[in-house]
Each structure stands twice: as structure tokens, then as C-alpha cells.
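Colleague: no sequence on hand, only this structure:
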């Protein structure tokens, strides 16, 4: 490698290697090289061999933008640059779910990932975006959303008493702009869409999805933005909010509806094995991992399907992804220096009371709350783990609900 001032002729991989020392120390020249080269392998070398440092404040941002906006850089190289700090791990959803979602996005169809809470919809949406796009942005729908949050709006701005107006792009419009800047796929994830009025908020998109010549927004320069295949729209929806049949037919006709189920027993067992396998079963943690796995399965089955002694059936739909938070809690809490060192029996119940029970109780009716409490009391009797904490939490919420109903009854 040479550190002398380069005299580029071809701006290709060979010159990238020859002058790598200089490019490493001169961000302006590296940026110029990336902008001028027509050799994809040259950019790949600069990025993958760490010849250019993308983490340097200021200069690193410029080099990152140069790669992302390059017409020469391959998509996977752009992904490497944009997603340097992304660490979402392996995909956990069933293979058919992943294949269906990828196919829908590839043919230009926006998708809705739907299913019970805890099936990994948001996590999978991010993984899908990282796998198929340069980068992505996540937005969470709210009841106050209007079409402007999707497509954009005109906003007033006051300066020295004068009022001017500028155009503010909505989340989809911003995604289109990013896809145009990067010249590749860019994803917009809209999480929990049923929190908003879908028919009203998504209305302007419906025509645009069917007619890609339809302008949905104009920027301050008057440029019209239209949907195109480079914008990948991924939405998530909890089944506890609304069933598919209750959705506006307009969205089910225009979006690919991808269901994430509760996972069958074998799939759950594989997930539980992976998560619990990260725990040390030795005396330092004092966690019986086999018993913990059995607790996960019986807790999940009791919530979803009911118990053998209960003829009422399941309490509510509840996915398995919540249990990963329990194992993360135990991994830290029960280590020799952790706050629950030597007290794994208590720590398990506290983890359920901290992460799992509140999520169950959040949308439960009073009869469901009472059944959740009974379920935890049954688990407390069946296992060495102290499950009284989540049981007490459910009983207190049931009592609060009953007091509320009692007050309402006399008003």
C-alpha cells in the first residue's frame, strides 16, 4: 500500500487497493473516489476491508452518504453501511411466513403482518426491512393520525411577523424521498396501524397503490412524489385490536395480509431451547432450565388453550416472544453479582410480574383477569418457582376493576 498522493486513472478496485493507505487518511479524497468510480468492487473493497472509517464524526457521515447515494454501490454494500449497528439476529418466524412476505414485497405489494401479541410482528418487520432494503424507518400509529401523517401537509411558519408556508412530508412520502436518494429499496414500517382510523388515514394511499402515476405529495420545489417499487411499506397489526374480517375491505384488497400465528409446539420448543440455552444451568445461577422450559410451555398453553382442569378454553391469544424477556432478565439477575444471585426461584416469578403479566392484563376483561390470576396460582402450586408475584398482580387488578364497577353501578 502507498501513502503518496494518488493519481487516479481508472477509479477501480486495483487503485482502491494501491492507494488504500491514503484513502484511509483523507476523507475528502475517499469521498471523491466513491463518487467517481464505476467499479462496484472498488466500493466493496473500501467498505468491507475497512479502508474507509465510517464511524469518524463528520467525515464518516459524508462517506456514508457518498456510498448510500452512489449509483455504483451494490445493494448489499449499501446495507452494510446503513445497517452497521443493526443486530436483530436470526429470523424466528416460520419459513412460509418469511417467503410469503418477501414475495409480496418483491412484486411491489405493501404488506400487513397480523397476529396475536407476542408473535414477533415488529421484530420480523425490522428483519424483513434489513434483508430487502438499504435501510428503514419505524413509525407507530396513534389515534390522532390524519392522512397528513402518511402523505404530508402544508405547514405555516412565522418569522419576524411574516407567515410563510412549507411542505412537510408524511412518513410514506419521506420513505419515497429516501428511496430516490439512495436509488434502492427503502422501507417504511408503520407499527400498530389499528390504533389509527385506517379508512381515513390510508385513504390517499389506496388510489396511489393501484395507480403509481398518482401524485401523493409535492415537495417545496414542486416535485411530485409517487409510489414506486423501491418504497417497501410494511405494517403491523395486533389481533387483539381487531380481526381481519373487521378491517376495511379497501386495505385487504390492496395489501398482502401475512399472518404470524402463535407457533406450534415444536416451534415454541425450539425458541425456548435457544433462549434458555443462554442461561448457565450450573450452581452459580441455580436455575433448573428443564423446569423453566416446562413452565414456559404450560404458561403459554394455559393462556391460549386453557388447562386440562378448565373447560372454558383459552383466556386470550398470546404469542411466545414475550418469554425472551424473561430469560434476559434471569441472565442478568441470577449471575453471581446480580440482584437475584442465589434466588432464582424468586427471580422467575418477578420476571413474569415485570414483563409477561402486565402485557396480559393490559387488554383483559375482568373475567379474563380472574382467570389469569387463577392460572398463576396453579403454576405457583405446580413448580418450585415462586409465581405468587404475577398472581398477586392479577388479583390486585381484579380488585381494582371490581371497585371501579361498584362505583359505576351507584352513579
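Modeller: Received, thanks. None of the values given here were measured: they were computed from a predicted structure.
Colleague: C-alpha from now on. contacts and neighbour counts both.
Modeller: Noted.
Colleague: helix/strand/coil for residue 187?
Modeller: strand (DSSP: H, G, I helix; E, B strand; the rest coil).
Colleague: quick check: it vs residue 195, distance?
Modeller: Separation of residue 187 from residue 195 (CA to CA, to the nearest Å): 20 Å.
Colleague: for residue 68, what are its contacts?
Modeller: Residue 68 is in contact with 78, 81, 82, 134, 182, counting by CA atoms under 8 Å, 6 or more residues apart in numbering.
Colleague: cool, residue 97 as well?
Modeller: Counting by CA under 8 Å, 6+ apart, residue 97 touches 258, 259, 260.
Colleague: now do 10 Å
Modeller: By CA atoms under 10 Å, 6 or more residues apart in numbering, residue 97 lies in contact with 103, 113, 124, 258, 259, 260, 261.
Colleague: identify the residue nearest the last one in space, chain neighbours excluded?
Modeller: Here the nearest residue to residue 261 in space, its sequence neighbours aside, is residue 115; by CA to CA, 6 or more residues apart in numbering that works out to 5.8 Å.
Colleague: doesn't residue 319 make contact with that neighbour?
Modeller: Yes. Contact criterion CA atoms under 10 Å: residue 115 and residue 319 qualify, at 8.6 Å.
Colleague: hang on, the earlier thing: pull out the buried members of the contacts of residue 97.
Modeller: With neighbours counted using 16 or more other CA atoms under 10 Å, the contacts of residue 97 contain these buried positions: 113, 124, 258, 259, 260, 261.
Colleague: got CSV for those residues, with secondary structure and distance to residue 357 too?
Modeller: Formatted as CSV, those follow (DSSP: H, G, I helix; E, B strand; the rest coil; distance: CA to CA, whole Å):
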residue, secondary structure, distance to residue 357
113, strand, 24
124, helix, 23
258, strand, 27
259, strand, 24
260, coil, 22
261, coil, 20
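Colleague: check it against this one:
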């Protein structure tokens, strides 16, 4: 597992005798909705169509709007199957470099240096050798690193109209004189971007021009209510209070001149996960406020504890 692979992407190895490949089943927009997406089918289809044509897509939005969750499922829908072997997840961070992501020299056990391909070059090679299938690189928190520096000359090759051998470029580190690399048409990139973190870098115009950007919003409405009620047995009264209180909190956040709409609390915070039912929905929500939303609000209003306290009290009205 390389330095920039996202946690959890390295599967436990199994012997050849023990490994039995599970049959791959088709995956589509309908499966995304069935998995618990609260965006309408038509909107999801528009996003998928844009991803397919632009080849590079970034999902941006407030915390808790399901950016990473949706990115992986859009990747599966583009591939047409829920095939983890065709999706590579990478986490960007401040220490990530071109040498980690594309290619660079690495010390080996014998003390010598070896030229090692990063995850992006590995996916390029795999996609070129399997032109009949689509492959996707999922980049989590694109703006937590320095995308222009990490991609290097690959930034130019990302453009949809440069995905041909005739547009190939020499890399900073070449395996042989004259080696040129291009990104194949069947390799797609989807990233996520947190727009509420003050510490993160702004994305430069060069990157923006090569990606389509989709804004994700907090989704508290009928699809969310139906999902939580059907799957976890929440009563209507509790759902009403959670929705109205969270909506009121988000209006308060949006109206704050020091924050704004990008700091709203996403629906993921108030959507249970897992297969186990929730015995006491009210107690569950209070725990979420105490351990997840509350600390987030304390961070938002770090210079105004009274405002944070008021926001938490408003969120817990009726509970």
C-alpha cells in the first residue's frame, strides 16, 4: 500500500486456493438510489453524463453531504458494475508529492534507488491494457494537497481532448530515453472537496478548467425521511423534529457573516448507518449532537461560545 492510498483500500491477502471471485452484478443510477442516495434519479443521471463526457469530476459541498460515498458509487455506475478492482481511492494530504502519486525514486532493501510508479501511473497502465473497460481514480479531499504540484505534467493530459497517444508527454522521471505517457480515454478521475475547511488551499484555475464541479447540498426531505423511517423505524414526530431543527440550524449558519452556506451541516450527520436498528431515535439524535454536530459547532464559533451553545440548544429543542 503506497503512502497516498486511502485507508481501507488494501485488502487482506488470501491464498489462491481460498479465493473465489464473487460474480459481478450490474450497477446503475437505480442502485445508487437504492443504496440511500437522496438526490433524484434525473439529477444523478445528469451528474453521471457530465462525468462521462468531461472525464474529470469534483464533488464539492459542506461537511456531511456524502461526497466520498457518492463518488465511489458514481464510479461503479460509470463502470457498470460494482467492481472494486477497477476503482482506486487516493487520499490527498499536504505531504503528498508528485513522486508519491505519479512516479519517483524510492530506496529499496539493498540500499539502491528504484524508480517506482505511484497509484495514478499504475491505473494508467491497467486501463491501457484493458481498453474495453472503464477505470476510475477517486481522490479524496483534492484541496488538502497541492493538486497542481501532485499532478505535474499530468494536469495537461487530464483534458478530455488530450486522451490519445499523439498527445503523450515525457514525464519528469523516465524509465528510458524518449518515454512518453498519455492518459487513456477509459480512465476517469473523480474527486471530493470540502469547501468549509478554512485551512485548505483554494483550487487553482488550471485544475478548475480540467474538472467539472458539482455542488452537493444537505438533503433533508421526503427521500431522506422515507429512508430513515423504512430502514430504521423512526417515528414521524421524531423525524419532523430532526428535520426542522437541523434546517433551522443550517439557516442560522448560512446567515452568519463569518460562515455561510458552505458550512451547513449535511444530512449524513442525521442519517443512521449500519444494519442494526435504532431502539431509541431521540436518544440516538442527542448522542449525535453531543459527539459529532456539537463539536463541529464549537469549532465554527470558537470565538463565540455563547453562539455555539445557543445553536446546540436550538438543535435539541423538543428532545
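Modeller: Structure's in. What do you need? Only a predicted model underlies this, so the values are computations on that prediction, with no experimental measurement involved.
Colleague: related to what we said a few turns ago, what does the residue nearest to residue 261 of structure 1 align to in structure 2?
Modeller: Mapped onto structure 2 by TM-score structural alignment, residue 115 of structure 1 lines up with residue 61.
Colleague: also residue 138 of structure 1?
Modeller: Using TM-score structural alignment as the criterion, residue 138 of structure 1 maps onto residue 89 of structure 2.
Colleague: so which strand or helix has that match?
Modeller: Taking DSSP states H and E as the criterion, the element that holds residue 89 of structure 2 is strand 87-91.
Colleague: residue range for the helix or strand following that strand in structure 1?
Modeller: Later in the chain than strand 87-91 of structure 2, the nearest helix or strand by DSSP H and E is helix 98-101. Using TM-score structural alignment, helix 98-101 of structure 2 lines up with residues 147-150 of structure 1.
Colleague: buried stuff in the helix or strand containing residue 41 of structure 1?
Modeller: Assigned by DSSP H and E, residue 41 of structure 1 falls within helix 40-48. Within helix 40-48 of structure 1, the residues that count as buried by 16+ other CA under 10 Å are 40, 41, 42, 43, 44, 45, 46, 47.
Colleague: longest helix anywhere in structure 1?
Modeller: helix 388-410 (DSSP state H).
Colleague: which other helices and strands does that one contact?
Modeller: Here helix 388-410 of structure 1 touches helix 344-351, helix 357-361, helix 366-382, going by 3 or more CA pairs under 10 Å, 6 or more residues apart in numbering; DSSP states H and E.
Colleague: residues of it that come out buried?
Modeller: Applying a neighbour-count criterion of 16+ other CA under 10 Å, one finds 388, 389, 390, 391, 393, 394, 395, 397, 398 buried in helix 388-410 of structure 1.
Colleague: and for stretch 25-36 of structure 1?
Modeller: Across stretch 25-36 of structure 1, burial judged by 16+ other CA under 10 Å covers 27, 30, 31, 33, 34, 35.
Colleague: now swap in stretch 52-59 of structure 2 and tell me
Modeller: Neighbour-count burial for stretch 52-59 of structure 2 flags 52, 54, 55, 56, 57, 58, 59 (criterion: 16+ other CA under 10 Å).
Colleague: repeat for stretch 115-134 of structure 2
Modeller: In terms of neighbour count (16+ other CA under 10 Å), stretch 115-134 of structure 2 has its buried residues at 116-121, 123-128, 134.
Colleague: nearest to residue 206 of structure 2, of these?
Modeller: Closest approach between those and residue 206 of structure 2, by CA to CA: residue 120, at 18.9 Å.
Colleague: mean per-residue distance, the helix or strand where the closest one lies versus structure 1.
Modeller: Per DSSP H and E: residue 120 of structure 2 is located in helix 119-128. Its aligned residues in structure 1 lie a mean 2.1 Å from helix 119-128 of structure 2 after superposition (mean CA distance after the TM-score superposition for structure 1).
Colleague: can you redo the contacts of residue 97 of structure 1 as a markdown table with distance to residue 372 of structure 1?
Modeller: Formatted as a markdown table, the contacts of residue 97 of structure 1 follow (distance: CA to CA, whole Å):
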| residue | distance to residue 372 of structure 1 |
| --- | --- |
| 103 | 39 |
| 113 | 27 |
| 124 | 28 |
| 258 | 29 |
| 259 | 26 |
| 260 | 24 |
| 261 | 21 |
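Colleague: farthest pair in the residues you listed?
Modeller: 103 and 261 (18.7 Å).
Colleague: just say helix, strand or coil for residue 117 of structure 1.
Modeller: Counting by three-state DSSP, the backbone at residue 117 of structure 1 sits in coil.
Colleague: can you pull out the strands in structure 1?
Modeller: Counting by DSSP state E, structure 1 has strands at residues 111-115, 136-140, 152-159, 162-169, 186-191, 215-218, 224-226, 231-238, 256-259.
Colleague: helices and strands around the fourth one, which ones?
Modeller: Applying 3+ CA pairs under 10 Å, 6+ apart, one finds that strand 162-169 of structure 1 makes contact with helix 147-150, strand 152-159, helix 171-182, strand 215-218.
Colleague: make it 7 Å
Modeller: Packing contacts for strand 162-169 of structure 1, counted by 3 or more CA pairs under 7 Å, 6 or more residues apart in numbering; DSSP states H and E, involve strand 152-159.
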